[in-house]
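Chemist: Fold the following and give me the result.
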Amino acid sequence: MSSTSLVTLVLLAGTVLAGVPARAEDSAKPLITVLNPAVTEKLAPRVPLAPRAGTLEGKTVYLVDMNYEGLGRTPVLEEMERWFGANMPGVKIIRRLKNGSYVSDDPALWKEIAASRAGGVILGVAG
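Modeler: Below is the predicted model of the structure:
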């Protein structure tokens, strides 16, 4: 018997002798709920798209870097800011880095955007 097989056998025997529950129902620890990602026939409620802003001229557009993987910089948003400056100088561009990771919330930023009555928001997740 190889040493790897022997170590594996000893570890398995140790877990059995340690009294590891055989079924989840036997566990005293709290269990987690797992959602099944399989497609369901029941569709999510439909929400209509926001109406288009007729023009962005004279409006503010936020370019929000979602801070994907903590990079803190999305080059495509920098390029978009340059494009707006060259092609639509009447549009005020505000670039912001979202606090935390891309999956965390940033209520202060969303409040700032709502208070500014921005004409648009572009979220950048990578680049």
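Chemist: C-alpha from now on. contacts and neighbour counts both.
Modeler: Fine.
Chemist: Can you tell me how far the residue most central in space within the chain is from N67?
Modeler: The geometric centre of the chain, computed from its C-alpha atoms, lies nearest to V103 (C-alpha atoms, centre = their mean), at 3.2 Å. Noted for V103: a distance of 9 Å to N67, by C-alpha to C-alpha, to the nearest Å.
Chemist: Please provide the structure for the following sequence as well, for comparison with the first:
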Amino acid sequence: MKTGTGCFLAGILCLLSFGAVAGQTADEAKITVLNPRGIQPPIRKIPMAARPATLDGKTVYIVDTKYPRTKEFVDELVKILKEKRPETNWVLKEKFGGYMDDDPKLWAEIKEKAQAAIVLIGH
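Modeler: Purely as a prediction, here's the structure:
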């Protein structure tokens, strides 16, 4: 018991003496730390697209970004939308690459042929 207490007190003395030495060097040596992100530009707000008053007679593209293990969900979603809203033309398209990859041909097709789009991102 006495040995454990002695070791504990010796450890505290070592820590206190180290803190005193570290405190002295901290005052003597100062460094400047910069933010590695740099100066961030202001956030540009982009408003949401205007919504159509109705989807009746409209073409809506459903864009699948092929998030892993969501194919069954996407197929079921399209099936249900077609059953519940038969007056709307639902078009399922798979996007080239993943979510972060651009697909200019698909975006041009949507702008030309669709009145609305739903982009599925996985989460």
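Chemist: all helices for structure 2, in order.
Modeler: Ranges of helices in structure 2, per DSSP state H, are 2-28, 71-84, 104-113.
Chemist: possible to save those as a markdown table with distance to R44 of structure 2 and mean neighbour count?
Modeler: Below are the helices of structure 2 laid out as a markdown table (distance: least, C-alpha to C-alpha, whole Å; neighbours: other C-alpha atoms under 10 Å):
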| stretch | distance to R44 of structure 2 | mean neighbour count |
| --- | --- | --- |
| helix 2-28 | 42 | 11 |
| helix 71-84 | 32 | 12 |
| helix 104-113 | 22 | 12 |
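Chemist: quick one on the thing from earlier: return the residue of structure 2 aligned against the residue nearest to the centre of structure 1.
Modeler: When structure 2 is aligned by TM-score structural alignment, the residue opposite V103 of structure 1 is M100.
Chemist: wait, what's in contact with its match?
Modeler: Not one residue lies near M100 of structure 2 by C-alpha atoms under 8 Å, 6 or more residues apart in numbering.
Chemist: same deal with V76 of structure 1?
Modeler: G124, A126, G127.
Chemist: how about a cut-off of 7 Å?
Modeler: Residues near V76 of structure 1 by C-alpha atoms under 7 Å, 6 or more residues apart in numbering: G127.
Chemist: Can you tell me what it aligns to in structure 2?
Modeler: Aligned by TM-score structural alignment, V76 of structure 1 pairs with F73 of structure 2.
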